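Visitor: this is a predicted model, with the sequence first.
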Amino acid sequence: MNASIHAIEPARIVRTVRGRATSDGAGVRLTRVIGGPELPDLDPFLLLDEFGTDRAEDYIAGFPDHPHRGFETVTYMLDGRIRHRDNHGHEGLLTPGSVQWMTAGRGLVHSEMPEQESGRMRGFQLWINLPARDKMSEPKYQEYAPARLPLAQPTEGVAIKVIAGRVDGIDGPISQPATDPVYLDIALEPGVGWDYLLPEGHNAFLYAYEGAATVGEGKDARALESQELAILGGGNRLALRAGKQPLRAILVAGRPLREPVMRHGPFVMNTRQELMQAFVDYQEGRF
């Protein structure tokens, strides 16, 4: 839900971060924006990777079988095709414009492998923490093809794909009461502005993946360059304006959990003992 009208204050850029080139899986090249030294996390968000390349050798090896426990992964595809499989029998194909919101819960082992040998592969993977009460829940998926992700067009030159949250009375299909997330893919024509009310108390970031923007108004207005992430703060009314080129950006927000985080690789728990148990359970085949 959008924030209450009784507490409207302008949002501003608190800090900007650029991602670092890295590789993961079996050598997939990507840019890590959250989860690196500059921004280890932003409660409840643990990791944000952007991948985008025309070179098959950068992605073809994919992500063979690997485990997860204690958090959620959100894969949003812009271009290309990835096949998901897990040891619980779930299988799905992510095509351009589709999203998979996977709640790993107590644990699963899955693979993410490109289902193409050439062409563009582009998208994002976001990791979102789960509260302690949900870390050992049954794994589940919320998976949606492009046609099932609604598009809001609040004014001319503005198009918002609503994955989670609400825009102009249009609700995204993803539901997660623990963090009440917002996940929007924003497209603005050059010079066009758009305002949005963020949920009160949420942590939020904006990542421009095509074009540049101005965030905020008056003396607090700051530029956001392409491939730059802005941590938002100071208020809940986001004023966004595209620069001289069309803007594409993702806006993500979530209720912070404010719980201890003990993480190593694909396991995110609350205590060291729980983390060690996750390794034992995986090694003994209890996922």
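Guide: Happy to help now that I have it. Numbers count the residues shown, from 1 in each chain.
Visitor: every contact and neighbour count from this point should use C-alpha atoms.
Guide: Noted.
Visitor: I'd like to know how far Ile174 sits from Ile82.
Guide: 20 Å (Cα to Cα, to the nearest Å).
Visitor: likewise for Leu149?
Guide: Leu149 is 18 Å from Ile82, by Cα to Cα.
Visitor: repeat that for Tyr76.
Guide: For Tyr76, the distance to Ile82 equals 11 Å [Cα to Cα].
Visitor: what is the neighbour count of the residue nearest to His88 when sequence neighbours are not counted?
Guide: The shortest distance from His88 to any non-neighbouring residue, by Cα to Cα, 6 or more residues apart in numbering, is to Leu108 (7.2 Å). By other Cα atoms under 10 Å, 22 other residues sit near Leu108.
Visitor: try Ala21
Guide: For Ala21, the tally of surrounding residues (other Cα under 10 Å) stands at 13.
Visitor: contacting residues around whatever helix or strand it lives in?
Guide: Taking DSSP states H and E as the definition, Ala21 sits inside strand 20-24. Residues outside strand 20-24 that contact it (Cα atoms under 8 Å, 6 or more residues apart in numbering) are Arg29, Leu30, Thr31, Arg32, Val33, Gly36, Phe63.
Visitor: buried set for that strand?
Guide: Arg20 (16 or more other Cα atoms under 10 Å).
Visitor: work out the gap between that strand and the centre of the chain.
Guide: Taking Cα atoms, centre = their mean, to the nearest Å, one finds the center of strand 20-24 at 17 Å from the center of the full chain.
Visitor: swap in stretch 164-171?
Guide: 17 Å.
Visitor: neighbouring contacts of that stretch?
Guide: 1-2, 150, 152, 154, 160, 162, 172-175, 180-184, 196.
Visitor: of those residues, select the buried ones using a PyMOL command.
Guide: Command for PyMOL, covering only those of those found buried under the criterion 16+ other Cα under 10 Å:
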select buried, resi 1+2+150+152+160+162+172+173+174+175+180+181+182+183+184+196
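Visitor: want to compare, so here's the second one:
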Amino acid sequence: MTIQIIQSHPSSDGAGVKIQRVHGFRDNGLDPFLMLDEILSDDPNDYGSGFPAHPHRGIETLTYIRHGGFEHQDHMGNKGGVQSGEAQWMSAGRGIIHSEMPLQKDGLMHGFQLWLNLPASQKMKNADWKDIGRDQLPWHPLNSAEVKVIGGEITLDDQQFNGPLQQLPGHAAVADLCLKADANIRIANPAGRTLLLYVYEGEVTLNGKTLTTRQMAKITEPGALQIASANGAGSLLLSGEPLKEPVAHYGPFVMNTQAEINQAIRDYQQGTLTD
């Protein structure tokens, strides 16, 4: 089984928020996922400016906070905070204008935002949004680990775990997997799915191949895998069925053709993106 290692890279977004990014726009290599951003800092200069009002079209986002918090506001009048252990889902559909601003002025901020590609048939649907509270995201114990499933279904050591979000593009699954020392967990990658494992803390081996902090493994072949860690580790586990559709990307817009991107830009400039 081929395991591809993808190195994340430092970047910035919003009003200068420092992030670590893995993206797959160029070759649509993470399909149905588009991008994963991680914020990890206890310096408010790295995150305090937040993400002021900005548009999106054609994607869904899933924000998961391990420490700290952000508040979402959008053009539909929605307002809600997501804090430690919670998640937030947004479907931009044909258009949304929203902001994501920190709920704290200092202290540790650690979280992730995942972009998922909407299929062509859903890119122009109405926008939607919701918070997923801590009570909906329990930790499930395993023999040598614990898992929190945010969306879809994950099977580990022949146990199936379900998350509250069950209709993500590509039947995607998203989970936080924390490994204890000397952990050894079995996961199967079914045929027709892409499996991604991003290590945010510590070091893991995947079928004996080592991944260090801020590296992502990509597996597209079906088969069984062993996830192990000698000293414990934290990781995000992502799985989804590729949409296999063309991707045109410009900033906050992701469509299928350049003409659709040009239309999105015109709609935003003319104030009709969300109509």
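Guide: That came through fine. For clarity, every value in this text was computed on a predicted model and none was experimentally measured.
Visitor: about what we covered before: counterpart of the residue nearest to His88 of the first structure in the second structure?
Guide: Matched to the second structure by TM-score structural alignment, Leu108 of the first structure sits across from Ile96.
Visitor: my guess is that match contacts His56. True?
Guide: Yes - under the criterion of Cα atoms under 8 Å, Ile96 of the second structure makes contact with His56 at 5.5 Å.
Visitor: in the second structure, which spans are helices?
Guide: 44-47, 258-269 (DSSP state H).
Visitor: could you give the residue range in the first structure aligned to the shortest one?
Guide: Pointing back at helix 44-47 of the second structure there. The aligned range for helix 44-47 of the second structure is 56-59, by TM-score structural alignment.
Visitor: in that stretch, what's buried?
Guide: Ala56, Asp58, Tyr59.
Visitor: counterpart of Gln273 of the first structure over in the second structure?
Guide: That one, Gln273 of the first structure, aligns with Ala259 by TM-score structural alignment.
Visitor: leaving out the residues flanking it, which one is nearest to Lys161 of the first structure?
Guide: Nearest residue to Lys161 of the first structure, sequence neighbours excluded (Cα to Cα, 6+ apart): Leu151, at 4.6 Å.
Visitor: give me the distance between that neighbour and Pro173 of the first structure.
Guide: Distance from Leu151 of the first structure to Pro173 of the first structure, by Cα to Cα: 12 Å.
Visitor: need the overlap of contacts for these two.
Guide: Contacts common to Leu151 of the first structure and Pro173, judged by Cα under 8 Å, 6+ apart, are Val162.
Visitor: could you tell me the end-to-end distance of stretch 78-92 of the first structure?
Guide: Stretch 78-92 of the first structure has an end-to-end distance of 16 Å (Cα to Cα).
Visitor: can you check which part of the second structure that stretch sits on?
Guide: Taking TM-score structural alignment, stretch 78-92 of the first structure hits residues 66-80 over in the second structure.
Visitor: buried set for that stretch?
Guide: Arg66, His67, Gly68, Gly69, Phe70, Glu71, His72, Gln73, Asp74, Lys79.
Visitor: from memory the third one sits against His110, does it?
Guide: Going back to what we said before, that points to Gly68 of the second structure. Yes - here Gly68 of the second structure reaches His110: they are 6.5 Å apart, a contact under Cα under 8 Å.
Visitor: Ile34 of the first structure maps to what in the second structure?
Guide: Match for Ile34 of the first structure (TM-score structural alignment): His23.
Visitor: ok, that match touching Asp31?
Guide: No - in this structure, His23 of the second structure is not within contact of Asp31 by Cα under 8 Å, at 10.4 Å.
Visitor: looking at the two now, which is surrounded by more residues?
Guide: More neighbours surround Asp31 than the other of His23 of the second structure and Asp31, with 24 against 20 (other Cα under 10 Å).
Visitor: one step back: and the strand holding Ala21 of the first structure against the second structure, how far off on average?
Guide: If you overlay the two and look at strand 20-24 of the first structure, the average distance to its match in the second structure is 1.0 Å (mean Cα distance after the TM-score superposition for the first structure).
Visitor: which residues in the second structure does that strand align to?
Guide: So strand 20-24 of the first structure is aligned with residues 9-13, judged by TM-score structural alignment.
Visitor: separation between Trp194 of the first structure and Arg237 of the first structure?
Guide: Applying Cα to Cα to Trp194 of the first structure and Arg237 of the first structure gives a distance of 10 Å.
Visitor: turn the buried residues of stretch 66-80 of the second structure into a markdown table, including distance to Lys123 of the second structure.
Guide: Formatted as a markdown table, the buried residues of stretch 66-80 of the second structure follow (distance: Cα to Cα, whole Å):
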| residue | distance to Lys123 of the second structure |
| --- | --- |
| Arg66 | 30 |
| His67 | 32 |
| Gly68 | 31 |
| Gly69 | 28 |
| Phe70 | 26 |
| Glu71 | 25 |
| His72 | 21 |
| Gln73 | 21 |
| Asp74 | 18 |
| Lys79 | 23 |
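Visitor: among these, which one lies nearest to Ile154 of the second structure?
Guide: Nearest to Ile154 of the second structure among those: Arg66, at 19.6 Å, using Cα to Cα.
Visitor: OK, contacts around the closest one?
Guide: With contact set as Cα under 8 Å, 6+ apart, Arg66 of the second structure has these partners: Gln83, Ser84, Gly85, Glu86, Met109, His110, Gly111.
Visitor: and the nearest residue to it once chain neighbours are set aside, what does it touch?
Guide: Using Cα to Cα, 6+ apart and skipping the chain neighbours, the partner closest in space to Arg66 of the second structure is Ser84 (4.7 Å). Ser84 of the second structure is in contact with Ile65, Arg66, His67, Gly68, Gly69, counting by Cα under 8 Å, 6+ apart.
Visitor: now swap in Ile132 of the second structure and tell me
Guide: Counted by Cα under 8 Å, 6+ apart, Ile132 of the second structure has contacts Val82, Glu86, Ala87, Gln88, Trp89, Pro164.
Visitor: Ala248 of the second structure now?
Guide: Counting by Cα under 8 Å, 6+ apart, Ala248 of the second structure has contacts Val254, Met255, Asn256, Thr257, Gln258, Ile261.
Visitor: what's the answer for Pro131 of the first structure, then?
Guide: Pro131 of the first structure is in contact with Ala178, Leu257, Glu259, counting by Cα under 8 Å, 6+ apart.
Visitor: distance to Asp267 of the second structure added to the contacts of Ser84 of the second structure, as JSON lines?
Guide: Shown next, in JSON lines, are the contacts of Ser84 of the second structure (distance: Cα to Cα, whole Å):
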{"residue": "Ile65", "distance to Asp267 of the second structure": "32"}
{"residue": "Arg66", "distance to Asp267 of the second structure": "36"}
{"residue": "His67", "distance to Asp267 of the second structure": "36"}
{"residue": "Gly68", "distance to Asp267 of the second structure": "35"}
{"residue": "Gly69", "distance to Asp267 of the second structure": "31"}
